[in-house]
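[1] model this:
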Amino acid sequence: SMLAFIWAEDENHLIGQDGHLPWHLPADLHYFKEQTLNHSIIMGRKTFASLPQGALPQRRNIVLTHSQDLQLASVQIVHTKSQILTLISDDSLAFIIGGREIFSQFLNEVDYLYVTKIEHQFVGDVYMPTIDYQKFKLVQQKKGIVDSNNVWPYKFLIYQRYNNYK
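    Okay, here's the model as predicted:
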């Protein structure tokens, strides 16, 4: 199965502020839902805790945690990277949705990058780990629509890893 990262970042690669997103961009949440429906989504415990209604519907929610006694409704809990790779083997495309530590752990395995780049600088405390974009080619780019609900210019980009870089 293929592995993708999906996230939004500002001009400085900022992705979080105090356990939540530093911006309000409904169009990006809609895009996220559209892309991840009926797929596995993999996240850390803190990212799971930031979801307002718990497990996301119509997706297999997988939480990677060190905690041995964590139990969450409608979630598969795993403790190792290899457990994840086994779990998602039947999913054509699985998404890692955060946070920073989980992205870092899978930098060498990821096949696709789905990034929403917001053309603005926000205040926050969590940044995306450094990605070597020379190993990826841009395969899709779409400008987001700016309106009264989505006030900053933004674009949806999809990168695919060059085969010889795995």
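
[2] only C-alpha atoms for contact and neighbour calcs from this point on.
    OK.

[3] tell me the SS of Ile102?
    helix (DSSP: H, G, I helix; E, B strand; the rest coil).

[4] Leaving out the residues flanking it, which one is nearest to it?
    Nearest non-adjacent residue to Ile102, counting by Cα to Cα, 6 or more residues apart in numbering: Gly44, 6.4 Å away.

[5] what's the neighbour count on that neighbour?
    22 (other Cα atoms under 10 Å).

[6] Show me the longest helix that occurs in this structure.
    Using DSSP state H to define each element, the chain has its longest helix at helix 26-36.

[7] residues in contact with the helix or strand just after it?
    On the C-terminal side of helix 26-36, the nearest following helix or strand under DSSP states H and E is strand 40-44. For strand 40-44, contacts defined as Cα atoms under 8 Å, 6 or more residues apart in numbering pick out 59-65, 88, 91, 93-99, 101-102.

[8] got the buried residues for the host helix or strand of Gln141?
    Per DSSP H and E: Gln141 is located in strand 136-143. Neighbour counts over strand 136-143 (16 or more other Cα atoms under 10 Å) mark Phe136 as buried.

[9] That strand packs against which elements?
    Where contact means 3 or more Cα pairs under 8 Å, 6 or more residues apart in numbering; DSSP states H and E, strand 136-143 is packed against strand 154-161.

[10] Determine the set of other helices and strands touching the strand it packs on.
    Other elements packing on strand 154-161 under the criterion 3+ Cα pairs under 8 Å, 6+ apart are strand 112-118, strand 136-143.

[11] could I get these as TSV with distance to Ile15?
    Output for the helices and strands packed on strand 154-161, formatted as TSV (distance: least, Cα to Cα, whole Å):
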stretch	distance to Ile15
strand 112-118	10
strand 136-143	19
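
[12] Proceed likewise with the subsequent sequence, for comparison:
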Amino acid sequence: MITLIAAVAENNALGKDNQLLWHLPDDFKRFKNLTSGHYIIMGRKTFESFPKPLPNRTHVIVTRQKDYTPEGCIVVNSLTEAVSVCPKDEEVFVIGGGEIYHQAIGLADKIDVTKVHHHFDADTYFPEIDPKLWKVVSEEFHPKDEKHDFDFTFTTYERA
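    Okay, the predicted model is just below:
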């Protein structure tokens, strides 16, 4: 099963200058809980936005760069190749960035989105989720608080 996982603003913004636009500790916690122990597929820029590889996950990096060999990671040249190196009988997470999400949405079985209830100026966007193709199977609203500057909703979609 292929799952896209992302935190997305109301205007589908993901980030700017290879940085997230918000800090939501509960979203980080959810991301860690869902992806730990799994293969995670990402583009090179997404990988390079981390201070170090994420623990307890197998990193599959899609890049056109030759001789790109970060330690402990699987490096491939296409999304198709990325999917092919992952276990077929396990949930695999696509974690970004924008171009990888656009390529992967047609392959995905599920989308786990944290919808940040705000509009942001960005240079990277998540693809539109077509309600004819996807149905909401769960939603959980979280109001802003002392640790979270914005309201947000965890939403899980499955193919309709």
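
[13] follow-up on the earlier one: please pick the buried ones from the contacts of strand 40-44 of structure 1.
    Judged by 16+ other Cα under 10 Å, buried ones among the contacts of strand 40-44 of structure 1: 59-65, 88, 93-99, 102.

[14] one step back: okay, and which of the contacts of strand 40-44 of structure 1 map to strands?
    Here DSSP state E is the test, and these give Arg60, Asn61, Ile62, Val63, Leu64, Leu93, Ala94, Phe95, Ile96, Ile97, Gly98 as lying in strands.

[15] Looking at structure 2, name the residue matched to the fifth one.
    Structural correspondence for Leu64 of structure 1 with respect to structure 2 (TM-score structural alignment): Val62.

[16] buried sites along the longest helix of structure 1?
    By neighbour count, with 16+ other Cα under 10 Å as the criterion, the buried positions of helix 26-36 of structure 1 are Ala27, Asp28, Phe32, Thr36.

[17] residues in contact with the second one?
    Neighbour list for Asp28 of structure 1: Ala8, Thr116 [criterion: Cα under 8 Å, 6+ apart].

[18] Please name the residues that touch the spatially most central residue of structure 2.
    Closest to where the C-alpha atoms of structure 2 average out (Cα atoms, centre = their mean) is Ile95, at 2.7 Å. Going by Cα under 8 Å, 6+ apart, Ile95 of structure 2 touches Leu4, Ile5, Ala6, Ile40, Ile41, Met42, Tyr101.

[19] Neighbour-wise, give me the winner out of the residues you listed.
    Top of the contacts of Ile95 of structure 2 by neighbour count (other Cα under 10 Å): Ile41, with 31 neighbours.

[20] distance of that residue from Ala7 of structure 2?
    Ile41 of structure 2 sits 16 Å away from Ala7 of structure 2, going by Cα to Cα, to the nearest Å.

[21] which residue numbers in structure 1 go with stretch 2-15 of structure 2?
    Aligned by TM-score structural alignment, stretch 2-15 of structure 2 falls on residues 3-16 of structure 1.

[22] Please identify the residue in structure 1 that aligns with Lys144 of structure 2.
    Lys144 of structure 2 maps onto Val146 in structure 1, by TM-score structural alignment.

[23] In contact with that match, which residues?
    Trp152, Pro153, Tyr154.

[24] doesn't Lys142 make contact with the second one?
    No - under the criterion of Cα atoms under 8 Å, Pro153 of structure 1 makes no contact with Lys142, lying 11.5 Å away.

[25] rewinding a little: shared with structure 2, which of the contacts of Val146 of structure 1?
    Mapped onto structure 2 and checked by both residues aligned by TM-score structural alignment, their matches' Cα atoms under 8 Å, the contacts of Val146 of structure 1 keep the contacts Trp152, Pro153, Tyr154.

[26] Just name the closest of those to Asp132 of structure 1, please.
    Tyr154 (21.3 Å; Cα to Cα).

[27] For the nearest residue to the closest one once chain neighbours are set aside, give its distance to Tyr31 of structure 1.
    Of all residues not flanking Tyr154 of structure 1 in the chain, Ile118 sits nearest, at 4.3 Å (Cα to Cα, 6+ apart). Counting by Cα to Cα, the gap from Ile118 of structure 1 to Tyr31 of structure 1 is 14 Å.

[28] Kindly report the same for Val126 of structure 1.
    Remark: distance between Val126 of structure 1 and Tyr31 of structure 1 (Cα to Cα) = 22 Å.
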